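Visitor: this one's structure only:
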């Protein structure tokens, strides 16, 4: 299964598309995106039902399409985070997250670790890191 994330400068959040091995869409999610009614209608009208149709969206000046190829498993998260405290408590929480949020968490770990090193603040346990939605913080601007 191939997964893609659609973003735009015209709305906040992301739209996720999943395609099976034949290139047909089997799932899409706009739950993470803040779309107004007109944007939602436009998206549904241009919904890329086949994986090949994503190329047309990517050539548009309004959208960016990225293939999600990262390992979104809990094991990868806990290894990257580097603090294996109470994994049995945070794994169910991780498993309930959307792929978009999992990717956001994984992408923010390096900036969070740089912040910790810069400030000397103690690293949060992984459960707190997830539940307090640390991925929403711009760690490069925190002091």
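Guide: In hand now; what should we look at? In this text, all values refer to a predicted model and were calculated from it rather than measured experimentally.

Visitor: Could you use CA atoms for every contact and neighbour count after this?
Guide: OK.

Visitor: does residue 84 belong to a helix or a strand, and which?
Guide: Secondary-structure assignment from DSSP states H and E places residue 84 in no helical or strand segment.

Visitor: Cross-check the contact I'm expecting between residue 7 and residue 58.
Guide: No: taking contacts as CA atoms under 8 Å, residue 7 lies outside contact range of residue 58: 9.9 Å.

Visitor: ok, structure two:
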């Protein structure tokens, strides 16, 4: 998941864009002060793919900054939601490199959706990490 913050001389405030691992826009937060025309332009011209956001930001005289992802254990713990065996889970999480931590967080929701759609129980977070369930792209599993 990648997050970018946009500022510009053309408006006050910021716009934040969030992209998933495949580079698709999955969310944005508009806390900028826009005119009606600017709002309409933004909605009609949203940078839907990560590859177009930088050239897009130059069109509007914007400054684009990547916001680092929070890879803390607490973020993983809250995202996973099944709060069992924290004392055994936290050391497993801390041993992961940053790429694995990002995957572990980003793939929680697709994993839980997969389990729900297939009438399966969700593994304890310790098992999710120990067995590398985060290495599977659950959005492509049936």
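Guide: All right, it came through fine. Note that the structure is a prediction, hence the values are computed from the model and not measured.

Visitor: Quick check: TM-score for this pair?
Guide: The TM-score (TM-score structural alignment, normalised by the length of structure 2) is 0.51; 80 aligned residues with a CA RMSD of 2.1 Å.

Visitor: Name the residues contacting each of residue 7 and residue 58 of structure 1.
Guide: Residues touching both residue 7 of structure 1 and residue 58 by CA atoms under 8 Å, 6 or more residues apart in numbering: 64, 65.

Visitor: Just give me the residue right at the centre of structure 1.
Guide: residue 100 (2.4 Å; CA atoms, centre = their mean).

Visitor: Superposed on structure 2, what's the mean shift for the host helix or strand of it?
Guide: If you go by DSSP H and E, residue 100 of structure 1 is part of helix 99-119. Compared with structure 2 after the fit, helix 99-119 of structure 1 shows a mean deviation of 0.9 Å (mean CA distance after the TM-score superposition for structure 1).

Visitor: What's the first helix or strand after that helix?
Guide: Toward the C-terminal end, the helix or strand that comes next after helix 99-119 of structure 1 (DSSP H and E) is helix 126-131.

Visitor: The residue nearest to the centre of structure 1 reaches residue 16, doesn't it?
Guide: Yes: under the criterion of CA under 8 Å, residue 100 of structure 1 makes contact with residue 16 at 7.3 Å.

Visitor: joint contacts of those two?
Guide: Common contact partners of residue 100 of structure 1 and residue 16 (CA under 8 Å, 6+ apart): residue 5.
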